[in-house]
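A.B. asks: okay, here's the prediction I keep looking at, along with the sequence it came from:
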Amino acid sequence: MMKGTDAEREPLLQSTAGQSSAAAVPPLATKELKKVGPLEISRRTRYGILAGIWTGTFLSSLNTTLVATLLPSISSEFDKSHQAHWLGTAYLLAICTFTPLYGRLCNVMGRRGANQTAVFFAALGTAACGLSGNMETLIAARFLGGLGGGGIATTATIITSDMYSLRSRGLTQGISSLFNSLGMGLGGPLGGYISDRFGWRWAFIIQLPLFFISFLLTSVNLRYVTPGKSKSTKEVLKRIDYGGSFTLLVAVFSVLIFLSSRFSEELPWSSPSVYVPLTLAGVFAVIFVVFELCIAPEPVLAPILLRQKIPVLVGISNFLVSMCNFTVMYNFPTWFQTVLLTSASEAGAHLIPNGISISCGSLFAGWVMHRTGKYKRLNLIFGLFPFAAAILISLMREDSPPAQLWLSIIPLGFGNAVVLQTMLIALLAHLPESSMAVGTGFGQLFRGIGQVGGVAISAALFQTMLNSELHKRIHGLNAEETIEKIRHSATLVAKLPPDLQRAARDSYAISLRAVFLMAATSTFLAYLARLPIPDKPLDASRPRGHSVNAAPPATAAVEAAPSAVTQGDASIKDTSDDDEDDGCPSIRTEGPRPRRLSTYESSEGGMDLESDVIGGSARSYGSIRS
């Protein structure tokens, strides 16, 4: 009979052939088991890892909104204000379509390799932005930066999931969201300040040392070994949804081309630049859906979740909330620069309250859910805040009191931060462990499309309204030329003669009011979509992985079934049974469920527990070829 630590080190699962554990473990595997797992690392190492990945998260979020206050300066230098929205949509489009790759790369390259690849592409794209000589190069550089930006957020989520349990992650994710929200909220103000003082190019170049710090911190600290590594690099790469990512990219990109050509460039419907991309968008959207439903072994759009109430409602809410967020953030500074004629730094400063409120909202939601284990009441109360804020913003006038100009955006940031946090937890609470990453990827897909749509659709509406309003107010000789100059250069408004300036300011004010009302409508529809989502106690947290040293010898490469592990009073099977009552039937498989730590993760998603039978796709075994 063994005593003390010797007994604790005995494998939980014995060889069925009666062989000793020592005989079952080759020397190399024994060496691997001695490496430190994510739950065994020291506090200092864990904080070093968090500092590295959260620095990258901050920069990724910063670049999401950085160009909001740089648009007038950049577009005026290149004289292409009508194309300025591409600086936002290019970055968001890359995030939306290429983020799924990084979940798989975490298995192929390891956590550190995948994270540092993302940091490298983000830094390279940022440097290229600062050195761009024309609008086309700058747009391409933004797309390159987005390739890394989405990966930074995804790998940070997976790494955090390795080190913390779901229950502990309630507060940890709130802190993580603080850096995400802080970057998103400070992007506009910092961009405007740096643009006024040093020029818009320095807003990109100044970030490069921080990217280096992030890379250095992960190089030194991110060295733990994760249990449950996938079969082989070839197997993992085969499971990536290349077809889905490509068709989604072409479909969304074609929609953006159509919106730009028809509403920004004002080309007629008969122009090939209008009807060709519109046709391609429809064709590739159909191909994307068919590919996801029938062909892809690991689809981004998991077919089974389309039949489940909670993931679909969360996806709709994510789409509409993201559309509201990015509609306001990309147009709010423009109102101050074109209607009040402020500088870029002062216009960006009006986004500071939003950044603070987003950070406070994320922390508040995480703290309350951590303390109470509930989320629905939070959602019902604070979910109406963004609607009220959007209405207040739409009512701004040149003679509005400072309190309205500075504080009206606060409920928007706070409310939407609470909504996104509660919807994440609601999604995780209503899904079985085996489909957690699939569900979060499903919700994040809608969120990413909403971000792109918020910038692109608001830009199309804004340009259409602006063109119409300018034609109502400006007449006479050279009217068309004057209107084109005003549309192409927002900074020109402050330099116009008094009569033309008055016409331009009024036109911008009316056009932006329509955009803010669109945001209000979007967030109200999101609120209605969330109402049917039920509350569910969060007291019983899902089981997490054990340390590497505790893994059974026979599963040094693939961890044993998590269904054998219980947490609280419920096992994985019990949790799945509960989910059926909530409109989310579980994904059932027979036999052990080996663990791979990632497929497609959202920027705030959960760690995947995936099996050879269902993979990350929630598709039946017969439709998967491995």
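C.D. replies: Sure thing, it's come through.

A.B. asks: C-alpha only now, for contacts and for neighbours.
C.D. replies: Will do.

A.B. asks: which helix or strand contains S219?
C.D. replies: Assessed by DSSP states H and E, S219 sits inside helix 208-221.

A.B. asks: and for that helix, what's in contact with it?
C.D. replies: Taking contacts as Cα atoms under 8 Å, 6 or more residues apart in numbering, the residues outside helix 208-221 that touch it are 45-46, 48-49, 51-53, 55-56, 59, 112, 116, 119, 123, 126-127.

A.B. asks: could you pull out the strands for the stretch 51-200 of the chain?
C.D. replies: In the stretch 51-200 of the chain, no strands are defined using DSSP state E, counting those that start in this stretch.

A.B. asks: need the longest helix for the chain.
C.D. replies: Taking DSSP state H as the criterion, the chain has its longest helix at helix 436-473.

A.B. asks: buried residues, the helix holding S219. List them.
C.D. replies: Buried residues in helix 208-221, counted by 16 or more other Cα atoms under 10 Å: 210-212, 214-215, 217-218, 221.

A.B. asks: try it against this one:
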Amino acid sequence: MNDRPTPTPAPDRPALPRLGVFGLMLGIFLATLDGQIVSTALPTIVGDLGGLDHFSWSVTAYLLTMAAATPLWGKLGDLYGRKGAYINSVLLFLIGTVLCGLAQSMGQLIAFRAVQGLGAGGLMVGALAVIGVLVPPQERGRIQSMVGVMLPVSFVGGPLLGGFITDYMDWRWTFYVNVPIGVIALLAVAKGVRLPAHRVTGRVDYLGASLLTAGILALTLLASWAGTTYAWTSWQIAALAVAVVLSLAWFVRVEQRAAEPITPPRLFSSREFTLAQILSFLVGAILVSVINYLPQYMQFVQGASPTVSGMLILPLMLGMLTAQLTIGRLMDRGGLERVVPLTGGAVTVVGTVLLLLLGTDTPLPAASALTLVVGVGVGILMQSTLLTTMNNAAPRDMGAATGTVTLVRTIGGSLGVAVLGAVHSSRMADVLAGRLGSDAEERLTAGGELTPALLKDMSAGVRHTVEDAVSSGLHGVVVGAAVLSVITFATAWFIRATPAPDPATAEAAVTASAPETDSVRTPPAD
């Protein structure tokens, strides 16, 4: 006779059907694909609409509103229903997308890109929040592996699709192509995702949202203008720095007192959650900096076309893809919360150091292959930080938690590319001025005479000098990325190892972590 007690069954949790997963994945794909498609078409768009001096704002407006809206969408989902918040964000994104395709001037395009960014802020965080609530911790790695596929696929496919549309169709279709994808995502989520309707007592912290938006705006302007539009020591940059500090300091104070804060301070009571945000910030800075300057090296030094230069960093993307698929499944088993980020930090250090081998005489296949290792390291870190964030947040805070990790990574990328971009520009200018003179350097860098197409018609001496300058600038970026990688590896040492979860009780533990203040209305379905 078997006297072993029967395990207590875990509480019922709504299933996440394949149709719902498909819709959520399409939303994430939209969020990551749009920027890659448009980036390829922007030179043509600006040439058609005019306003070259406002070129950067067509990108900045989108990134700014997306970053500012991300935590707000997460909180709206936590308070009023995650499925509804997600669907509304997709609708707003599609409205902005259609308006961008109809734009008749650069002013209109910038304004409509801002609208599009407001919707985009809810695509990633909305999908992750729904997944975080419906999927138990021991199964999240498998689902997040699927999410992790979206980023490298969009980084590779986006530029290729954008180039094809620009070359063979009208540039406006770089926006319109999002519409059928978005409509399919809406229908799939509406039909395939069923959540219990819920409403938490409380109101959105609009003061906190305003302060966070102001802080991000000032930070974005500072990162975009410092060292380029204005000198680092100018009063404009100093004023922006003061605005950043005051806005964010006031935001922290407001969040500590708000009944339903945008970013609940209780999340940071978890040591692992806090460390995951630090790691996310660092890996965002590393990834965005490397991805932005490797194609430039491939075009100026290796002589690749814009489309081919995107293909040449395919090993980096494949490394990210492989790492994210593998790490998600490994972390399902538990007990690897410390080992995985340590491994990712170590691999990223090795990968960034290997990029120092890139030079003017590096064979093209070797230059492409050298990007693989840093891609693996970044993929490990991105997947582990996301899973750690979700596993250390209660169900009621899932939207705020995923919004926080996405926002922190975005800010890290913006600051990383701004600071290391200044290093890149400085090293390039030093080489050009030292060999060609300051007048020639000014003419090449500020006069619009330095493009991959124009470089081919220059004399051999000038061409070799430019190649050396671009290589020197890339080395400055890579050294900065290597330093950030070392800091990442050191930070990962502070993460504590945790025992593997018991699958029989994991769901019960997650459900029990939801506070009683969540007034859940079971019927009808959301």
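C.D. replies: Here it is on my side, so go on. Bear in mind that the values here come from a model prediction, so they are computed numbers and not experimental data.

A.B. asks: just to revisit the earlier point, just want the angle from the helix or strand just after the longest helix of the first structure to helix 436-473.
C.D. replies: Later in the chain than helix 436-473 of the first structure, the nearest helix or strand by DSSP H and E is helix 479-488. Here helix 479-488 of the first structure points in a direction 150 degrees away from that of helix 436-473 (axes from the mean of the first three to the mean of the last three Cα atoms, to 10 degrees).

A.B. asks: packing partners for helix 479-488 of the first structure?
C.D. replies: helix 436-473 (3 or more Cα pairs under 8 Å, 6 or more residues apart in numbering; DSSP states H and E).

A.B. asks: mean shift between the helix it packs on and the second structure?
C.D. replies: Averaged over the aligned pairs, helix 436-473 of the first structure sits 3.5 Å from the second structure after superposition, using mean Cα distance after the TM-score superposition for the first structure.

A.B. asks: now that helix: buried residues?
C.D. replies: Counting neighbours by 16+ other Cα under 10 Å, one finds that the buried residues in helix 436-473 of the first structure are 436-467, 469-470, 473.

A.B. asks: so what secondary structure elements neighbour it?
C.D. replies: Partner elements for helix 436-473 of the first structure (3+ Cα pairs under 8 Å, 6+ apart): helix 86-98, helix 242-259, helix 309-338, helix 410-429, helix 479-488, helix 498-530.

A.B. asks: mind checking which of these is nearest G366 of the first structure?
C.D. replies: When these are compared by Cα to Cα, helix 410-429 sits nearest G366 of the first structure, at 7.1 Å.

A.B. asks: that closest one vs the second structure - mean distance after superposition?
C.D. replies: Helix 410-429 of the first structure sits 2.6 Å off on average (mean Cα distance after the TM-score superposition for the first structure).

A.B. asks: A460 of the second structure: neighbour count?
C.D. replies: 11 (other Cα atoms under 10 Å).

A.B. asks: cool, S56 of the second structure as well?
C.D. replies: Close neighbours of S56 of the second structure, defined as other Cα under 10 Å, add up to 12.

A.B. asks: and the gap between the residue mapped onto L128 of the second structure from the first structure and Q173 of the first structure?
C.D. replies: Matched by TM-score structural alignment, L128 of the second structure corresponds to T157 in the first structure. Noted for T157 of the first structure: a distance of 9 Å to Q173 of the first structure, by Cα to Cα, to the nearest Å.

A.B. asks: if you count what's nearby, which of these two comes out ahead?
C.D. replies: Remark: of T157 of the first structure and Q173, T157 carries more neighbours, 25 against 22, as counted by other Cα under 10 Å.

A.B. asks: any chance of a markdown table for the buried residues of helix 208-221 of the first structure, columns distance to Q83 of the first structure?
C.D. replies: Formatted as a markdown table, the buried residues of helix 208-221 of the first structure follow (distance: Cα to Cα, whole Å):
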| residue | distance to Q83 of the first structure |
| --- | --- |
| L210 | 29 |
| F211 | 28 |
| F212 | 31 |
| S214 | 32 |
| F215 | 33 |
| L217 | 38 |
| T218 | 37 |
| N221 | 42 |
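
A.B. asks: who's in contact with the residue nearest the centre of the second structure?
C.D. replies: Nearest residue to the geometric centre of the second structure (Cα atoms, centre = their mean): T410, 5.0 Å. The contact partners of T410 of the second structure, taken as Cα under 8 Å, 6+ apart, are 67, 281, 284.

A.B. asks: tell me who's in contact with the first one.
C.D. replies: The neighbours of A67 of the second structure, taking Cα under 8 Å, 6+ apart as the test, are 121, 216, 407, 410-411.

A.B. asks: can you match those up with the first structure and say which hold?
C.D. replies: With both residues aligned by TM-score structural alignment, their matches' Cα atoms under 8 Å, the contacts of the contacts of A67 of the second structure that the first structure also has are 121, 407, 410-411.

A.B. asks: quick one, what contacts the alignment partner in the first structure of V21 of the second structure?
C.D. replies: For V21 of the second structure, the aligned position in the first structure is occupied by L50, per TM-score structural alignment. Going by Cα under 8 Å, 6+ apart, L50 of the first structure touches T160.

A.B. asks: looks to me like L50 of the first structure is in a helix.
C.D. replies: Yes: L50 of the first structure forms part of a helix when assessed by DSSP: H, G, I helix; E, B strand; the rest coil.

A.B. asks: and it, how far from F258 of the first structure?
C.D. replies: Using Cα to Cα, one gets 41 Å for the distance from L50 of the first structure to F258 of the first structure.

A.B. asks: please apply the same query to N467 of the first structure.
C.D. replies: Counting by Cα to Cα, the gap from N467 of the first structure to F258 of the first structure is 17 Å.

A.B. asks: cool, W86 of the first structure as well?
C.D. replies: 12 Å.
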